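Engineer: no sequence on this one, just coordinates:
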C-alpha cells in the first residue's frame, strides 16, 4: 500500500474502487490501524472510491515526537485528501477519528460533503483521565491498558463467544507504537469541539454501540444533536468498535445513509 509525504510525516493509506467514484473516507480509533474497516468495506456497494489511512503515530504511518494536537491530526487528513485530489468526501470517523472528522468539517468544507460520527463525541473524557492513561502506558507500555481497553471496546457477550476476534484486536492495539499512542491520547485530552461542531450544517449520521464502554450512547447522541438535521442510529450488541464486532449491521447503516444523501 502507498505512502504520502505530508509535512512532517509519511502517511500510510489505501484506496479501493474507481478513481472517479464518490469518495468515502475512514478515520480510525486510537490504537487501531486502517484494517479495522476491512469487513465493513467488503460489504459496501460497488462504485465507491474508498480511502483509509493510518493516523500519525499508528500503523505504518510515521511516529513524530509528541504530544500531538487535534489540529495536527485534522491537518493530516486534509493534506491527504488534497494529495489524492479527493473532494465531496463523506468522512466516517470512529472515536478520535470522529473528532478529526468534526475538526476537518469545521475547517475545510471545501473537502467534506457529509460525515458519520461513530462512537465519538465533541469531547471524550477529561484531561485527568487521559493523563492517567498516558502515565500507565509510559510506565508499562500499551500492554498495561490492553485488557481494560478490550472491556470498553467489546461487550461481555462478544468477549465470551468470540475470543479470537477480541484477541486479534488486542494484538493490533499492543502492536502500536507507545509514543504515538500517548501523543494521540494527549490530543484527545485537550480537545473540546462543542462550539465548532454546533456551527456545522452538513449531512451527518451519528452511530453508537449499545454497549460502548468508551463513548456511551447518550454521549454520541448529544454530539450528534448539535448538528441540525443529523440522524442517529444505535447498533445493538455492539461496543466501541462496531466496525469490528458488527460489520454487517454497520455496513447496512452506512449504506442507507449514503443512499439517503445521494452519494451512491
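Structural biologist: Now that the structure is in, tell me what you want to look at. Since the model is a prediction, treat every value here as computed from it, not as a measurement.
Engineer: C-alpha only now, for contacts and for neighbours.
Structural biologist: OK.
Engineer: Can you show me the helices along the chain?
Structural biologist: Counting by DSSP state H, the chain has helices at residues 38-41, 70-84, 96-107, 127-140, 143-153, 156-161, 163-174, 178-189, 194-198, 217-224, 242-245, 247-260.
Engineer: And the first one, what does it pack against?
Structural biologist: So that's helix 38-41. For helix 38-41, the elements it packs on are helix 242-245, helix 247-260, judged by 3 or more CA pairs under 8 Å, 6 or more residues apart in numbering; DSSP states H and E.
Engineer: Now render the ones you listed as a markdown table, adding mean neighbour count.
Structural biologist: Listed next are the helices and strands packed on helix 38-41 as a markdown table, based on neighbours: other CA atoms under 10 Å:
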| stretch | mean neighbour count |
| --- | --- |
| helix 242-245 | 24 |
| helix 247-260 | 17 |
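Engineer: Quick one: closest of those to residue 191.
Structural biologist: Nearest to residue 191, of all those, is helix 242-245, at 23.5 Å by CA to CA.
Engineer: And the contacts of the closest one?
Structural biologist: For helix 242-245, contacts defined as CA atoms under 8 Å, 6 or more residues apart in numbering pick out 36-37, 39-40, 154, 158, 165, 209, 235, 238-239, 250-251.
Engineer: Just the buried ones from the residues you listed?
Structural biologist: Neighbour-count burial (16 or more other CA atoms under 10 Å) applied to these gives 36, 37, 39, 40, 154, 158, 209, 235, 238, 239, 250, 251.
Engineer: OK, contacts around the fifth one?
Structural biologist: Spelled out, that is residue 154. By CA under 8 Å, 6+ apart, the residues touching residue 154 are 166, 211, 212, 213, 238, 239, 240, 241, 245.
Engineer: How about the third one?
Structural biologist: Taking CA under 8 Å, 6+ apart as the definition of contact, the neighbours of residue 39 are 243, 244, 247, 248.
Engineer: Now do it against residue 247, distance only.
Structural biologist: To residue 247, residue 39 is 6 Å away according to CA to CA, to the nearest Å.
Engineer: right, and residue 215 touches residue 118 too?
Structural biologist: No: using CA atoms under 8 Å, residue 215 is not in contact with residue 118, being 9.4 Å away.
Engineer: so what sits against both of those two?
Structural biologist: 95, 208.
Engineer: Looking at these two, which is more packed in?
Structural biologist: Legend: neighbour count by other CA atoms under 10 Å for residue 215 and residue 118, higher for residue 118 (33 against 25).
Engineer: putting a second one here so we can go through both:
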C-alpha cells in the first residue's frame, strides 16, 4: 500500500511487521521522508506493526501550497490511523515528528499508547529565523540549504565516518518539495506548546541528542520537565540521533515501548 487516500489527499505510507501486533506510528523530521527510519525497522518490526508515512509536503506525499500548522500535521496522522482502521498506536516522532507527537498527546491522548519525542522542542524561535529560511527556499530552492543542514544534523566525525548515510540524507533534503518544506517551516515558526504539554498523561520518553545544535539538549529537558512522569535518555549524537546512534536509539525506544 504505497499510497493511501486520506480525506481526498494522497499520503505515501509503508507498513512492516505482523498483523495483530501493537501498532507503532513513526513521523519524520523536517526535510526527510519515511526512509529515515530504515535502520530501526528490522528490530522494531519484530515487536510492532510499524506504520510510517511521508508527512505532508515531504517525500512522495504531495505538497499543497497552503498554510500548514502543527495541528494540521497532527490531524493528518490521525486521519491515516482512521483510514487504516487503527484505533490506538504508539508514537515515535523526531524533530518535527516530535512536535506533532506533542500536539497529539495533548489533544488526542486517547489515541496514543506510549509516546517517544526525539530531538525535538516545544517552541522554536525566533520567527525571523524561520521567515528567512522560508524566503530562501522559496526563491533559491532546497539545494542551498543542504550543506548547512547536514552540518547541524550530524557531528563532524559522523559526517566523515558515515558518508553513505550522510549522502542518503543529503538526497532526502535535496528532493524535498520546496513548497512543503517552506510551509512546514511556517508551522514550526508558529508553534508554542510549552504550557499545553503539561496536560499530557501518556507515558513519554524524550530522546535528547547531547550534541544537537538544532534542538539543543535544553529543549529536550524542558519537555521532559513539563510532562508529568516523562523519562529521558541522552545519546552522543547531533540532531538525527536515530541515524548517528542507531543501536542506542533502537534499544532505548524498544525498551520503553515494551514497558
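Structural biologist: Ah, there it is. Note that the coordinates shown come from a computational prediction; the quantities given were computed from them, not determined experimentally.
Engineer: on that earlier part again, what would the helices of the first structure look like in CSV with distance to residue 51 of the first structure?
Structural biologist: Putting the helices of the first structure into CSV (distance: least, CA to CA, whole Å) gives the following:
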stretch, distance to residue 51 of the first structure
helix 38-41, 10
helix 70-84, 9
helix 96-107, 13
helix 127-140, 29
helix 143-153, 24
helix 156-161, 28
helix 163-174, 20
helix 178-189, 21
helix 194-198, 23
helix 217-224, 23
helix 242-245, 15
helix 247-260, 15
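Engineer: To residue 28 of the first structure, which of those lies closest?
Structural biologist: The nearest among the helices of the first structure, by CA to CA, is helix 96-107 at 5.0 Å.
Engineer: Counting neighbours, what do you get for residue 169 of the second structure?
Structural biologist: For residue 169 of the second structure, using other CA under 10 Å, the count is 23.
Engineer: any idea how far the closest residue in space to it that isn't next to it in sequence is from residue 95 of the second structure?
Structural biologist: Leaving aside its sequence neighbours, residue 169 of the second structure sits nearest to residue 32 (CA to CA, 6 or more residues apart in numbering; 7.0 Å). Look at residue 32 of the second structure and residue 95 of the second structure: by CA to CA, they are 11 Å apart.
Engineer: Kindly report the same for residue 176 of the second structure.
Structural biologist: Residue 176 of the second structure is 16 Å from residue 95 of the second structure, by CA to CA.
Engineer: Export the contacts of residue 154 of the first structure as JSON lines, with columns for distance to residue 21 of the first structure.
Structural biologist: Shown next, in JSON lines, are these (distance: CA to CA, whole Å):
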{"residue": "166", "distance to residue 21 of the first structure": "34"}
{"residue": "211", "distance to residue 21 of the first structure": "34"}
{"residue": "212", "distance to residue 21 of the first structure": "33"}
{"residue": "213", "distance to residue 21 of the first structure": "36"}
{"residue": "238", "distance to residue 21 of the first structure": "30"}
{"residue": "239", "distance to residue 21 of the first structure": "31"}
{"residue": "240", "distance to residue 21 of the first structure": "29"}
{"residue": "241", "distance to residue 21 of the first structure": "27"}
{"residue": "245", "distance to residue 21 of the first structure": "28"}
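Engineer: of all the buried ones among the contacts of helix 242-245 of the first structure, which comes closest to residue 80 of the first structure?
Structural biologist: Distance ranking of these against residue 80 of the first structure, using CA to CA, places residue 37 first at 18.1 Å.
Engineer: Could I get the contacting residues of the closest one?
Structural biologist: Each residue near residue 37 of the first structure by CA under 8 Å, 6+ apart is listed here: 26, 243, 244.
Engineer: To residue 47 of the first structure, which of the helices and strands packed on helix 38-41 of the first structure lies closest?
Structural biologist: Shortest distance between residue 47 of the first structure and these, using CA to CA, is found for helix 247-260: 12.2 Å.
Engineer: residues making contact with that closest one?
Structural biologist: Outside helix 247-260 of the first structure, the residues within contact range by CA under 8 Å, 6+ apart are 39, 40, 41, 43, 44, 45, 205, 233, 235, 242, 243, 264.
Engineer: at 10 Å instead, please
Structural biologist: Residues outside helix 247-260 of the first structure that contact it (CA atoms under 10 Å, 6 or more residues apart in numbering): 24, 36-45, 90, 92, 114-116, 118, 203-205, 207, 231, 233-236, 238, 241-244, 262-264.
Engineer: Dead centre of the second structure: give me the residue that sits there.
Structural biologist: Centroid check for the second structure by CA atoms, centre = their mean gives residue 97 as the closest residue, at 2.4 Å.
Engineer: how close does the closest residue to that one other than its chain neighbours get to residue 34 of the second structure?
Structural biologist: Leaving out its chain neighbours, the residue that sits closest to residue 97 of the second structure by CA to CA, 6+ apart is residue 27, at 4.6 Å. According to CA to CA, residue 27 of the second structure and residue 34 of the second structure sit 7 Å apart.
Engineer: Need the residues touching each of these two.
Structural biologist: Here residue 27 of the second structure and residue 34 have 51, 52, 53, 54, 55 as joint contacts, going by CA under 10 Å, 6+ apart.
Engineer: top of the residues you listed by neighbour count?
Structural biologist: residue 55 (31 neighbours).
Engineer: before we move on, back to that, and the buried ones among the contacts of helix 247-260 of the first structure, selectable in ChimeraX?
Structural biologist: Of these, the buried ones can be selected in ChimeraX as follows, counting by 16+ other CA under 10 Å:
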select :24,36,37,39,40,41,44,90,92,114,115,116,118,203,204,205,207,231,233,234,235,238,241,242,243,244,263,264
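Engineer: Sweet, I'm off.
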